[in-house]
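Chemist: Sequence unavailable; structure follows:
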C-alpha cells in the first residue's frame, strides 16, 4: 500500500469513527438526560425512530463516500442529508407550523422526497442530484407559499434555511458533475 493510500485510509477511518460516534452520542444523550431531568421523555419507540433516522443518514453517507471520491459530491450529499434529516426530525418532534399534529406539516416531507426520488431516477449521479436538490429548494419555497396563501402560517425562516441548504447542495453537485470537478 502506498503512503498516499495509507493516509487516505487513516483519514477515512477517523471520519467514520467520528460519524458513527456522533450518532451513538446523539442516541445516548436523551437516555442520560432522562436520568437527571423530567423534561426529557423518550419512549422506546422514540429511540427506535431516532436510531433508524440517524442510522439511515450514516449509511447514506458511508455509501456516498465509498462510491464517489469527489469532495464536492460528498459535501453535497452531507448537506442534502442534513436538510432532509432536520426537516423530518423537526416535523416529528415539534412541527414546523404550529405543532407536530398540524396536518400542513406533512407538506414539508415533499422536499426530502424530491431529492431521494431524483437521486434514484438519476442513479445518484451528480447532475441528477443537482437537479433534484434544486427542485427540493423550489418545493420548499412552494410549500411555504401555499401555507402562507391559505392563511396557515408563514414559515419564512425555516424555508430560507432549508432552501439555502438544498441550493448549496445543488451547486456542489453541479461542481462534482464538471470534468475534473
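Modeler: Received the coordinates, thanks. Note that the structure is a prediction, hence the values are computed from the model and not measured.
Chemist: okay, CA-based contacts and neighbour counts for the rest of this
Modeler: Fine.
Chemist: Just the buried residues of the helix or strand encompassing residue 23, please?
Modeler: Secondary structure from DSSP states H and E places residue 23 in helix 3-36. Taking 16 or more other C-alpha atoms under 10 Å as the basis for neighbour counts, the residues of helix 3-36 that come out buried are 16, 19, 20, 23, 27.
Chemist: farthest pair in those?
Modeler: Maximum pairwise distance among those (C-alpha to C-alpha): 16.7 Å, between 16 and 27.
Chemist: how near is residue 129 to residue 55?
Modeler: From residue 129 over to residue 55 the distance is 21 Å, taken as C-alpha to C-alpha, to the nearest Å.
Chemist: Which one of these two is surrounded by more residues?
Modeler: A side-by-side neighbour count of residue 129 and residue 55, using other C-alpha atoms under 10 Å, places residue 129 first with 32 against 15.
Chemist: The more buried one and residue 145, how far apart?
Modeler: Between residue 129 and residue 145 the distance, using C-alpha to C-alpha, works out to 24 Å.
Chemist: got another, please set it beside the one above:
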C-alpha cells in the first residue's frame, strides 16, 4: 500500500506540468490575448520538466524534511524567476 501511494506522488509533478501546459493551449482556443508558439511550449515544458527532474533526483539525496522543503522552495523560486524573465523578453 505504501509503495502505491509513493508511486502516485512521483506521478503528481508530471500531471501538474501537463495541466500547466494545457492551460495556455486551451486559452488560445478562446481568446487572441494568448499567443504561444511551439517554441513557447517547448521552452516551458523544458523548464518545468527540468525542474521536476532536478527535484526528483536531488530529493533522493536530501534526507531531512525541512531541507527538502527548502530545496523545493528554492527550485520553485528559480523557475518563477526564469519564467518571469522569459515573459518580459529579457532573453530574446
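Modeler: Everything's here; your move. Values in this document were obtained by computation on a predicted structure and should not be read as measured data.
Chemist: Now for the counterpart of residue 81 of the second structure in the first structure, which secondary structure element holds it?
Modeler: Taking TM-score structural alignment as the criterion, the aligned counterpart of residue 81 of the second structure in the first structure is residue 87. Under the assignment given by DSSP H and E, the secondary-structure element containing residue 87 of the first structure is helix 71-93.
Chemist: Just say helix, strand or coil for the spatially most central residue of the second structure.
Modeler: For the second structure, the residue sitting closest to the mean C-alpha position, by C-alpha atoms, centre = their mean, is residue 48 at 3.0 Å. Reducing the assignment to helix, strand or coil with DSSP: H, G, I helix; E, B strand; the rest coil, the entry for residue 48 of the second structure is helix.
Chemist: My read is that it contacts residue 79, right?
Modeler: Yes: A contact is recorded between residue 48 of the second structure and residue 79 when judged using C-alpha atoms under 8 Å, the distance being 7.4 Å.
Chemist: For the equivalent of residue 58 of the second structure over in the first structure, which non-adjacent residue is spatially closest?
Modeler: Per TM-score structural alignment, the equivalent position to residue 58 of the second structure in the first structure is residue 64. The shortest distance from residue 64 of the first structure to any non-neighbouring residue, by C-alpha to C-alpha, 6 or more residues apart in numbering, is to residue 74 (6.3 Å).
Chemist: where's the one you found relative to residue 63 of the first structure, distance?
Modeler: For residue 74 of the first structure, the distance to residue 63 of the first structure under the criterion C-alpha to C-alpha works out to 10 Å.
Chemist: Between these two, which is the more surrounded one?
Modeler: Just comparing residue 74 of the first structure and residue 63: by other C-alpha under 10 Å the higher neighbour count belongs to residue 74, 24 against 12.
Chemist: now for the more buried one: what does it line up with in the second structure?
Modeler: Using TM-score structural alignment, the equivalent of residue 74 of the first structure in the second structure is residue 68.
Chemist: how close does that match get to residue 2 of the second structure?
Modeler: From residue 68 of the second structure across to residue 2 of the second structure, the span is 20 Å (C-alpha to C-alpha).
Chemist: Equivalent analysis for residue 74 of the second structure, please.
Modeler: 28 Å.
Chemist: Next one: residue 50 of the second structure relative to residue 34 of the second structure, how far apart?
Modeler: Using C-alpha to C-alpha, residue 50 of the second structure is found at 24 Å from residue 34 of the second structure.
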